[in-house]
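Novice: how would this look folded up:
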Amino acid sequence: MTEDFTGKKETAAAWFRTLRDRIVTACEALEDAADSDARFESTPTRRTAPDGSDAGGGLMSVLRGGKVFEKMGVAVSAVHGTLNPRAQAAMAARGVPGMAQDPRFWASGISLVAHMQNPHCPAVHMNTRMFWTPGAWWFGGGSDLNPCIVYPEDTIHFHAVMKAACDAHAPDYYPRFKAWADEYFFVPHRGRARGEGGIFFDDLNTGDWEADFAFVKSVGEAFLPAFLPLVARRQATPWTEADRETQLVHRGLYAEYNLIIDRGTKFGLETGHDANAVLMTMPPIAKWP
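Specialist: Here you go, the predicted model:
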């Protein structure tokens, strides 16, 4: 790949940071409305290369103990370096052009997970990212809803917003990426999905960087209108200790998925990114049956 991607990298990284700021502001406003002074605490993160040199970093923002969010984490990063042999071999096996010869990479993205105080409010996940190597570039990400108490109308709303975001770019994106999410967010050892699904995509490169980046921005912009109305609908619902038990057991399923299956968790830990930032998405309290 001979094209200089410096400008495109900077544009993508700046967008992810802007989206982070918008989401943090909107979620703190929910805490304000609930008479809570809970705020995100932000910590810079760094990636350290195997030789000890600096390899980029980002910002990890975590809100704990709010009246709406028991824990919500939003992280952005832009990292670079050389993939270790195992990660390099895995990408080469996926068919990434030139990866067998040149293990350099650059990646930037946003990732978030919200774990709610009220068991009737659904947990939610979203991430979008851009990945570059000397031989290829692509986008990936998605968003999925993870209620412990399922309300079909909430699921319908969430999927409708995701579908609209997809339909604005290609008529086959939503059915393709919904099916991909159904497969990707499945927990084989439990024989069930971790939630109500959403969309998931990876290796997105149509050959038109601007068009693909526009789609990724649409996915990010869809998060707040997909999620905030559900919080407004469920936040005041009375809940019982039995509801709380259901929530904590469901969080156990979520934790199992993140630690055993999630490719983002594996990639972050294998490539030396800040472990606290990688594991930021873990629930604050969980139970197992």
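Novice: from here on, contacts and neighbour counts on C-alpha atoms
Specialist: Will do.
Novice: tally up the residues packed near residue 84, please.
Specialist: Counted by other C-alpha atoms under 10 Å, the residues lying close to residue 84 total 15.
Novice: I have a second one here; can you model it like the first so I can compare?
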Amino acid sequence: MSDDMAEQKATAAAWFRELRDRIVTAFETLEESHVEGPLSDRDAGRFDVSETTRASQDGSDAGGGLMSVMRGGRVFEKVGVNISTVYGVLGERAQAAMAARKGLPGMAEDPRFWASGISLVAHMQNPHAPAVHMNTRMFWTPHGWWFGGGSDLNPCIEYDDDTAHFHATQKQYLDPHGPAHYPRLKEWADSYFHVPHRGRARGVGGIFMDDYCTGDWESDFALTQDIGRAFLPAYLPLVERRRATRWSDADKDTQLIHRGLYAEYNLVYDRGTRFGLETGHDANAVLMSLPPLAKWV
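Specialist: Next comes the predicted model:
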């Protein structure tokens, strides 16, 4: 591995940590601003932070990360913001999947890998406030490197102006990289977050890319950073707008049923979930995305 790539890996991992810190601070600030009870209640709405590890078959260091989860907040019923940097050797199933998807027939001869990224899922107390998912990541093997990720909005009660703001903000951050990026990544998200057995989308879409590599690391990393930077301005205004909306038992029922759809997608189709579990990463961190409560009809 070249010195340049070692530096690029460190730069990417540091950015994912910086983005994590920004989001955690913003979410805790939002919770603090929603305090209406006595002072003792201010202890609610904080993230519990723990270290995670990846298990390697030979017991060697395989990396890990930080799992930050808030449960039972006033605004967030459950939200997780995880980062990890893991490395080692891909197992046979992961090698086969990588070789097939990327056209890398040499994976079996040299199956080393390195991956770093941030993953976020927020499930809200108020059914009118939308759930959301965001992740960005960098992946490396001796056969190449690439970036991936995006963010998508998952409201159980849809508002056209919320959807419009979410998409317009992402477009604003992507357009400096070229006008073709937003429509392409939007279409990619619409395809990726489709739930085939339900014949519908998981939510109202967003942006997404996978296995993204133009050969220009600096340019691709800058695009990945702006996908991350777009998240808070795209999402926080929607929560501010909806968090105090009055809701009924029927609204909560709608929310729980929609969460069932979200859980189905993540357990059946999401490649990140499968990769995390197959490569030995902390199962609690991998499954952090699941809602605290869900319902099926």
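Novice: residues of stretch 221-230 of the second structure that come out buried?
Specialist: Along stretch 221-230 of the second structure, these residues count as buried under the neighbour rule (16 or more other C-alpha atoms under 10 Å): 221, 223-230.
Novice: return the subset of those lying in helices.
Specialist: Counting by DSSP state H, those place 221, 223-229 in helices.
Novice: include distance to residue 248 of the second structure when you put these into JSON lines, please.
Specialist: Converted to JSON lines, these look like this (distance: C-alpha to C-alpha, whole Å):
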{"residue": "221", "distance to residue 248 of the second structure": "44"}
{"residue": "223", "distance to residue 248 of the second structure": "41"}
{"residue": "224", "distance to residue 248 of the second structure": "39"}
{"residue": "225", "distance to residue 248 of the second structure": "39"}
{"residue": "226", "distance to residue 248 of the second structure": "37"}
{"residue": "227", "distance to residue 248 of the second structure": "35"}
{"residue": "228", "distance to residue 248 of the second structure": "34"}
{"residue": "229", "distance to residue 248 of the second structure": "34"}
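Novice: which residues touch the aligned residue in the second structure for residue 84 of the first structure?
Specialist: Using TM-score structural alignment, the partner of residue 84 of the first structure in the second structure is residue 91. Applying C-alpha atoms under 8 Å, 6 or more residues apart in numbering, we find residue 91 of the second structure in contact with 111, 278-279.
Novice: what residue of the first structure takes the place of residue 250 of the second structure?
Specialist: Looks like residue 250 of the second structure aligns to residue 242 there (TM-score structural alignment).
Novice: also residue 261 of the second structure?
Specialist: Match for residue 261 of the second structure (TM-score structural alignment): residue 253.
Novice: can you count the residues close to its match?
Specialist: Neighbour tally, residue 253 of the first structure, other C-alpha under 10 Å: 19.
Novice: so how many other residues sit close to the closest residue to it other than its chain neighbours?
Specialist: With sequence-adjacent residues excluded and distances taken as C-alpha to C-alpha, 6 or more residues apart in numbering, residue 253 of the first structure is closest to residue 194, at 6.5 Å. Neighbours of residue 194 of the first structure under the rule other C-alpha under 10 Å: 25.
Novice: aligned counterpart of residue 194 of the first structure in the second structure, please.
Specialist: Superposed on the second structure with TM-score structural alignment, residue 194 of the first structure falls opposite residue 202.
Novice: what's near enough to touch that match?
Specialist: Residues near residue 202 of the second structure by C-alpha under 8 Å, 6+ apart: 154, 193-195, 261-262, 265.
Novice: neighbour-wise, which of the residues you listed leads?
Specialist: Highest neighbour count within the contacts of residue 202 of the second structure: residue 154, with 24 neighbours (other C-alpha under 10 Å).
Novice: not counting its neighbours along the chain, what's nearest the corresponding residue of the first structure for that residue?
Specialist: Under the alignment defined by TM-score structural alignment, residue 154 of the second structure is paired with residue 146 of the first structure. Nearest non-adjacent residue to residue 146 of the first structure, counting by C-alpha to C-alpha, 6+ apart: residue 195, 4.2 Å away.
Novice: gap between the one you found and residue 167 of the first structure?
Specialist: Distance from residue 195 of the first structure to residue 167 of the first structure, counting by C-alpha to C-alpha, to the nearest Å: 23 Å.
Novice: can you check residue 14 of the first structure too?
Specialist: Distance from residue 14 of the first structure to residue 167 of the first structure, by C-alpha to C-alpha: 25 Å.
Novice: residue 205 of the first structure now?
Specialist: 17 Å.
Novice: equivalent analysis for residue 52 of the first structure, please.
Specialist: Counting by C-alpha to C-alpha, the gap from residue 52 of the first structure to residue 167 of the first structure is 45 Å.
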